[in-house]
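> All I have is the shape, not the residue letters:
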């Protein structure tokens, strides 16, 4: 969940708030990492209204996890498991700390480059729900989604949430259907469903 570069004068760490589920109201610390700004509660509430019936028992992949706000929200709503991918070492350490704070045994963090991770063929079970919220203006959303599609990261009818800058010319893989779409300021939010054609 990276958006705009953080202020150079900002030295204090922040928090994210879990808005519903078993950890409702819990606040988790977030490292003040340049370029990281958690998805706003307003956007998060819209998203999880869209996903109301889809988080329980889901296997979740949070790409470019940042604060982990979306992945933790799923875990609060009884997702089966969540995997966070985050490149920044401090942010990844904070994710692990927050997992320990919540005493979660069904969450793990991969401290690595998301594109590098997704470039490898997934040998584990594919994911039901994936969040793609990359740093803005680095053209990462499209290659990320193509790799998810190509390398066995998605179940046949997976849901994929993509959050990008509104001016980005983003094209989803061919078999992805838009279920929901919303513009919030400079941000374009879309929820896709994968409809793999089984031969």
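Noted; the coordinates are in hand. Computed from a prediction, not measured in an experiment: that's the story for all the values here. Numbering: from 1, shown residues only.
> C-alpha only now, for contacts and for neighbours.
OK.
> List of residues touching the longest strand seen in the chain?
Secondary structure assigned by DSSP state E gives strand 154-165 as the longest strand of the chain. With contact meaning Cα atoms under 8 Å, 6 or more residues apart in numbering, strand 154-165 is reached by 126-134, 136-137, 141, 148, 186-196.
> so how far is that strand from its chain's centroid?
The gap between where strand 154-165 is centred and where its chain is centred comes out at 9 Å by Cα atoms, centre = their mean, to the nearest Å.
> about what we covered before: from the contacts of strand 154-165, list the buried ones, please.
126-134, 136, 141, 148, 187-194 (16 or more other Cα atoms under 10 Å).
> If you count neighbours, what's buried in stretch 23-42?
Buried, per 16+ other Cα under 10 Å, within stretch 23-42: 23, 28, 30, 31, 32, 33, 35, 36, 37, 38, 39.
> List the residues that contact the nearest residue to the fourth one once chain neighbours are set aside.
This means residue 31. Spatial nearest neighbour of residue 31, excluding adjacent residues (Cα to Cα, 6 or more residues apart in numbering): residue 13 at 5.0 Å. With contact set as Cα under 8 Å, 6+ apart, residue 13 has these partners: 29, 30, 31, 32.
> what does the longest helix along the chain rub up against?
Secondary structure assigned by DSSP state H gives helix 89-101 as the longest helix of the chain. If you take Cα under 8 Å, 6+ apart as the criterion, helix 89-101 is touched by 28-31, 33, 66-68, 86, 107-111.
> so who does residue 47 touch?
Applying Cα under 8 Å, 6+ apart, no residues contact residue 47.
> Now for residue 9, how many residues are close by?
By other Cα atoms under 10 Å, the residues close to residue 9 number 6.
> And residue 121, by the same measure?
Residue 121 has 13 neighbours, counted by other Cα under 10 Å.
> what's the closest non-adjacent residue to it?
Nearest one to residue 121, counting by Cα to Cα, 6+ apart, is residue 151 at 4.7 Å.
> before we go on, here's another structure to hold up against the first:
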């Protein structure tokens, strides 16, 4: 009996891709974002394939939110360069009172709005379709927790850090800054490094704002 040739291997579906990998320059709904803890734990949300979209890895998010556990209930959160909204959504899941997501790509922002609606989190989360620098130039609303994850190697971190000091931070706010591993960003003198974590080509630093002078 003649044997049939083996079937070709199945092409990997978009959901088979590894987190943080890049595919095309289009905007397709591919992959899933998993909420790690809190009220929305284990919920899976669709994310778009978009150039430069770089979700914070699960391991880094878990470490970060373990550090922030005691300070999340009631927090007012600002998620700049929100992208998938992974950090702000995780904060809402764990008890943050309100989160504002700033994302300049309209289609990515729209997907984030849909994910907030899926979680019934719209009353506590709002999406602003705007450039982060433009948004920060507007009227400030003090926040107790800020996530700052700008595109790498575009010189965006330092200007945004400086702009946050113009009324966007409460006296003891936490600021999480994620940037390329080879770079140590210049931050305001009122920020004290609290914790840090490395993952691949990124380096996450959690700062605590202190309005009193640092001792020599």
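That came through fine. Please read these numbers as outputs of a predicted model, since none were measured by experiment.
> care to give me the TM-score?
Once the chains are laid over each other, their TM-score by TM-score structural alignment, normalised by the length of structure 1 reads 0.92; 193 aligned residues with a Cα RMSD of 1.8 Å.
> circling back: filter the contacts of residue 13 of structure 1 by whether they're kept in structure 2.
Contacts conserved in structure 2 for the contacts of residue 13 of structure 1, using both residues aligned by TM-score structural alignment, their matches' Cα atoms under 8 Å: 29, 30, 31, 32.
> nearest to residue 182 of structure 1, of these?
Distance to residue 182 of structure 1, by Cα to Cα, is smallest for residue 30 among those, at 25.8 Å.
> That closest one matches what in structure 2?
By TM-score structural alignment, residue 30 of structure 1 lines up with residue 47 in structure 2.
> what's the helix or strand for that match?
strand 44-49 (DSSP states H and E).
> just the angle between that strand and helix 106-118, please?
180 degrees (axes from the mean of the first three to the mean of the last three Cα atoms, to 10 degrees).
> So which residues make contact with strand 44-49 of structure 2?
22-35, 84, 108, 111, 115.
> hey, where'd the strands end up in structure 1?
Taking DSSP E to define them, one finds strands in structure 1 at 14-17, 27-30, 59-63, 81-85, 107-110, 127-132, 154-165, 176-184, 187-194.
> CSV please, covering these and showing distance to residue 121 of structure 1.
Shown next, in CSV, are those (distance: least, Cα to Cα, whole Å):
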stretch, distance to residue 121 of structure 1
strand 14-17, 32
strand 27-30, 31
strand 59-63, 15
strand 81-85, 15
strand 107-110, 15
strand 127-132, 13
strand 154-165, 11
strand 176-184, 20
strand 187-194, 18
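> And the residue nearest the centre of structure 2, how far from residue 212 of structure 2?
Nearest residue to the geometric centre of structure 2 (Cα atoms, centre = their mean): residue 87, 4.0 Å. Remark: distance between residue 87 of structure 2 and residue 212 of structure 2 (Cα to Cα, to the nearest Å) = 28 Å.
> go on, residue 187 of structure 2?
16 Å.
> same check, this time on residue 117 of structure 2
Distance from residue 117 of structure 2 to residue 212 of structure 2, by Cα to Cα: 41 Å.
> more neighbours, the two?
More crowded of residue 117 of structure 2 and residue 212, by other Cα under 10 Å: residue 117, with 13 against 8.
> Show me what that one lines up with in structure 1.
When structure 1 is aligned by TM-score structural alignment, the residue opposite residue 117 of structure 2 is residue 100.
> ditto for residue 128 of structure 2
In structure 1, residue 128 of structure 2 lands on residue 110 (TM-score structural alignment).
> residues in contact with the closest residue to that match other than its chain neighbours?
In this structure, residue 110 of structure 1 finds its nearest non-sequential neighbour in residue 85, 4.8 Å apart by Cα to Cα, 6+ apart. Taking Cα under 8 Å, 6+ apart, we find residue 85 of structure 1 in contact with 61, 62, 63, 64, 65, 109, 110, 111, 112, 113, 114.
> my guess is the second one meets residue 128, correct?
No. Contact criterion Cα atoms under 8 Å: residue 62 of structure 1 and residue 128 do not qualify, at 11.3 Å.
> Any idea how many residues pack against the aligned partner of residue 140 of structure 1 in structure 2?
Aligned counterpart of residue 140 of structure 1 in structure 2: residue 156 (TM-score structural alignment). Other residues lying near residue 156 of structure 2 total 16 when counted by other Cα under 10 Å.
> Which residue, neighbours along the chain excluded, lies closest to residue 156 of structure 2?
Per Cα to Cα, 6+ apart, closest to residue 156 of structure 2 is residue 150, 6.3 Å.
> who touches residue 17 of structure 1 in this structure?
Listed by Cα under 8 Å, 6+ apart, the contact set of residue 17 of structure 1 reads 24, 25, 26, 27, 28, 41, 69.
> and with 6 Å instead?
26, 27 (Cα atoms under 6 Å, 6 or more residues apart in numbering).
> Same question for residue 90 of structure 2.
No residues are in contact with residue 90 of structure 2 under the rule Cα under 6 Å, 6+ apart.
> Kindly provide the distance from it to residue 106 of structure 2.
Residue 90 of structure 2 is 22 Å from residue 106 of structure 2, by Cα to Cα.
> cool, residue 82 of structure 2 as well?
Distance from residue 82 of structure 2 to residue 106 of structure 2, by Cα to Cα: 12 Å.
> ok, back up a step: need the buried residues of stretch 23-42 of structure 1 in TSV with distance to residue 122 of structure 1, can you?
Putting the buried residues of stretch 23-42 of structure 1 into TSV (distance: Cα to Cα, whole Å) gives the following:
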residue	distance to residue 122 of structure 1
23	30
28	30
30	29
31	29
32	31
33	29
35	28
36	27
37	28
38	27
39	27
